[in-house]
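Asks: predicted coordinates and the sequence they were generated for:
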Amino acid sequence: MIIGMAIQAHSKIRVAYYYDGDVGNYYYGQGHPMKPHRIRMAHNLILNYGLYRRMEVYRPHVATFEEMTKYHSNDYLTFLKNARPEDTIDSNTAKARQRYNVGEDCPVFDGMYEFCQTSCGGSLAAAAKLNKKQADITINWMGGLHHAKKSEASGFCYTNDIVLAILELLNHHQRVLYVDIDVHHGDGVEEAFYTTDRVMTVSFHKFGEYFPGTGDIQDIGSGRGKYYAVNCPLHDGIDDDTYQSIFRAVMEQVMLSYQPSAIVLQCGADSLVGDRLGCFNLSLKGHGKCVEFMKKFNLPLLLLGGGGYTIRNVARCWAYETAIALDVEISNELPYNDYFEYYSNDFKLHIIPSNMTNLNTPDYLQKMQSTIFEHLRHLPYAPSVQMQPIKDEITDETVSKSSYKCFSILENCVEGDNEFYEEHSIKPNRNERSHNLSAEDLSPETKRIRISSPKSPKSPKSPKSFLGSKFSKSPKYSRSTSDS
């Protein structure tokens, strides 16, 4: 067997994969843990495993201003479009940045608006492909930015590609299910659909003194959306078996009760063991089992990225889950690739869970499951099948019963061993091209790409710690306490 090659295919499922080679050039700034370069690393593994041969690969269009206003406000998008890192910070600029929650967690960086267009464009194109029934599964690892609000940045997210993709799916699907396995609560998506029964949001996340401080089990939606928000608040150290026990039980009941016709799965990789901002103990196999499980329902499935700050593990995870989508088994021996030095601890695909304590007791999980099942029993067997005007269901601000406490996503940031960060070398070149377009246009919204990837500048092996502010500015919408 050739090391690193795809080794066993089980079916011919139709998968469409979206990637823009420029995405790895965007740079949040020195020391910032969010690194779009991780998406390029994942893509490079996908190439070198040979997975691209088994799926349609597209470079999506960049989302237009008008497309993003399907959810985001004009004023907010105008701010994102015009903001520059070199702007003089006068009183008006400071007020605008404070208003839109741009600063510590969500800095203004070169190409910020274009980065948002790229992320949203991929998710919109992926949703449209499902609507056209031209694929069974679509993948956009550039997306999954679940914290962004209608008029506010949050948690490294500026625009919410997930909400835009779901709105696109709702043009053709009566009910859409959103599932979030990021370590942080999927607050931005939940907020957008908090008062509608046409979208059910389900989030499995760390809860407590942790960003964003939302996602209590009693946050269940309101109005017509009551009981259509499902929150599974988890504690530190949850392992593969424990996670699967609650994930499968909850999702089986959700699928039975809600009966969606399309699924969006946010695959945030910060729930993996060893993540710089995470606190869970999942292996790639444990994380990937969630993808396998949702895939078995044979519904149109959109896979998105999200959080993930130990970037070598993010790349491993999304390459592995691309293989799962394709029904392909891949070798544990990593193929040689442009970023091989990042994996120098063992050059293996799979990662080993730690011996951290699992604070999720069987009693706690059983009580949580019982509470969620009781909420789901309030649902009609087949909710509101009539089409509803989308714009009437998505309100600017929706406030839940919970009190609010403010957290910064950077509070728990730690450095891991053998992690590379490009800020210690050369800042990525914003004009660098990582693939060439072919002349053939496959559709109005996408272009087939001929794939090749440049090497990232090498970085030292001893990164310095990131020291962020303890608290970020309070968002206008929040629910709290009792991820991306």
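Replies: Yep, that arrived.
Asks: hey, let's count contacts and neighbours off CA atoms from now on
Replies: Will do.
Asks: and the strands in the stretch 201-350 of the chain?
Replies: Assigned strands in the stretch 201-350 of the chain, in chain order: 229-234, 262-266, 301-304, 328-330 (criterion: DSSP state E, counting those that start in this stretch).
Asks: comparison target below:
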Amino acid sequence: MRSKDRISYFYDGDVGNVYFGPNHPMKPHRLCMTHHLVLSYDLHKKMEIYRPHKAYPVELAQFHSADYVEFLQRINPDTQHLFPEEMAKFKLGEDCPVFDDMFEFCQIYAGGTIDAARRLNNQLCDIAINWAGGLHHAKKCEASGFCYINDLVLGILELLKYHARVLYIDIDVHHGDGVEEAFYFTDRVMTVSFHKYGNLFFPGSGDVKEIGEQEGKFYAINIPLKDGIDDTSFTRLFKTIISKVVETYQPGVIVLQCGADSLAGDRLGCFNLSIDGHAECVRFVKKIGLPLLVTGGGGYTKENVARCWTVETGVLLDTELPNEIPDNEYIKYFAPECSLRIPTAHIENFNSKSYLGTIKMQVLENLRCIQHAPSVQMQEVPPDYYIPDFDEDEKNPDERIDQHTQDKHIQRDDEYYEGDNDK
């Protein structure tokens, strides 16, 4: 174990300004709420806070197709009706609407995950956090599930320059299909996704039988769960599987996607995890002691998302947070209790012991097919050729956050409205 983890935290207040639309469940505003909660608990004093660079189109095209990136850059709400074919081709529309500043939003959240990976690669920190990232559904040529650019794939590609093996873990209620698909044919990334599985539940993939192909066979792990899973069942399964994965695969770095839609009471989720149960997974992964990149993901009851990611920031900083939320600009969202912990819902757990036992056995059986960590031949590290050079000493990397954050507006009139907190 390291004596004291050095933590880099990436945030740009502009991510919270974008608006998917009045009836859309994705509220980037939750990121401002999270950040202000982090500030109110004084957690910013224990880590380095950076504003990420806006990822360049050529960086996004390291994974995404150039024509898709170019279209995202060009389209806006006033012109989208002129391009019906491209809108259909790139799957833009209902779930993934075109909104003002959409491309800049993608550049910021992707830039944060890329910067986080670079800081880890250069051993400038032990843990890097980008709560704005974790948009795991986006595909090479299309948007999917509220995700336009897959920052996780871009971050992992960056980590692969320095690490032979990357472990990706996903605890969002939805299957991490975009990340799995990107690395389905390689043994250099192992993807492990814990999620609700069913034909009618988005995205419909993530069966335990989906294990990767060719070089990647057995390097995709799926843990399909049913409604109502609770802390005890989830964390026991998580610890058993992740321990075995780390022992078998021996990764050099871990990427952890902490989608908060797996919490009890989420607008789109159907699990029964408490914040402490969710955070226990983060605590367990941190204790492994490998370089760690942590992102957000889903989460549609936004005051609970903010609570969850604040608690998890505390976990990563080894800081226990008092349950009473300190006064901050968003305090009314947490009223009337103004407490950090949330009650779990009274919903039935459809995950029987025998069902979970069967899943666990299948996963461990597949892991036994990997006799030992694959001996991946590392190539020479490719340069970060697409980034304008600057001297680290001369210009603080990623630009320290200062008054800019404090000056950001606190709340949009069209974001906070009666009934928004209804579950």
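Replies: The structure has been received and is ready for your questions. All figures in this text were calculated on a predicted structure; none of them were measured in a lab.
Asks: TM value for the aligned chains?
Replies: For these two chains in superposition, a TM-score of 0.93 is obtained (TM-score structural alignment, normalised by the length of structure 2); 406 aligned residues with a CA RMSD of 1.9 Å.
Asks: quick one on the thing from earlier: just put the strands of the stretch 201-350 of structure 1 in JSON lines and tack on mean neighbour count and distance to Ala315 of structure 1.
Replies: What follows is these, written out as JSON lines (neighbours: other CA atoms under 10 Å; distance: least, CA to CA, whole Å):
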{"stretch": "strand 229-234", "mean neighbour count": "25", "distance to Ala315 of structure 1": "25"}
{"stretch": "strand 262-266", "mean neighbour count": "25", "distance to Ala315 of structure 1": "15"}
{"stretch": "strand 301-304", "mean neighbour count": "26", "distance to Ala315 of structure 1": "13"}
{"stretch": "strand 328-330", "mean neighbour count": "19", "distance to Ala315 of structure 1": "14"}
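Asks: which residues does Arg51 of structure 2 contact?
Replies: Counting by CA atoms under 8 Å, 6 or more residues apart in numbering, Arg51 of structure 2 touches 10-12, 112, 398-401.
Asks: give the aligned equivalent of it in structure 1.
Replies: For Arg51 of structure 2, the aligned residue in structure 1 is Arg59 (criterion: TM-score structural alignment).
Asks: give me the mean deviation of the helix or strand that contains its match from structure 2.
Replies: Arg59 of structure 1 belongs to strand 56-60 when assigned by DSSP states H and E. Its matched residues in structure 2 lie on average 0.4 Å from strand 56-60 of structure 1 after superposition (mean CA distance after the TM-score superposition for structure 1).
Asks: on that earlier part again, can you tell me how far the match of Arg51 of structure 2 is from Ile451 of structure 1?
Replies: To Ile451 of structure 1, Arg59 of structure 1 is 10 Å away according to CA to CA, to the nearest Å.
Asks: nearest to Tyr28 of structure 1, of the strands of the stretch 201-350 of structure 1?
Replies: Closest to Tyr28 of structure 1 of the strands of the stretch 201-350 of structure 1 is strand 301-304 (CA to CA; 20.2 Å).
Asks: would you say Leu367 of structure 2 is within a helix?
Replies: Yes - Leu367 of structure 2: assigned to a helix according to DSSP: H, G, I helix; E, B strand; the rest coil.
Asks: got a list of what it touches?
Replies: 218, 244-245, 248.
Asks: try 7 Å
Replies: Leu367 of structure 2 is in contact with Phe218, counting by CA atoms under 7 Å, 6 or more residues apart in numbering.
Asks: now check structure 1 for the residue matching it.
Replies: Under the alignment (TM-score structural alignment), Leu367 of structure 2 maps onto Leu376 of structure 1.
Asks: in the strand holding Arg59 of structure 1, which residues are buried?
Replies: For strand 56-60 of structure 1, the neighbour count (16 or more other CA atoms under 10 Å) marks 57-60 as buried.
Asks: could you export those as JSON lines, including distance to Asp75 of structure 1?
Replies: Compiled in JSON lines, those are given as follows (distance: CA to CA, whole Å):
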{"residue": "Val57", "distance to Asp75 of structure 1": "34"}
{"residue": "Tyr58", "distance to Asp75 of structure 1": "31"}
{"residue": "Arg59", "distance to Asp75 of structure 1": "28"}
{"residue": "Pro60", "distance to Asp75 of structure 1": "25"}
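Asks: aligned to Asn25 of structure 1, what sits in structure 2?
Replies: By TM-score structural alignment, Asn25 of structure 1 lines up with Asn17.
Asks: ditto for Phe193 of structure 1
Replies: Under TM-score structural alignment, Phe193 of structure 1 pairs with Phe183 in structure 2.
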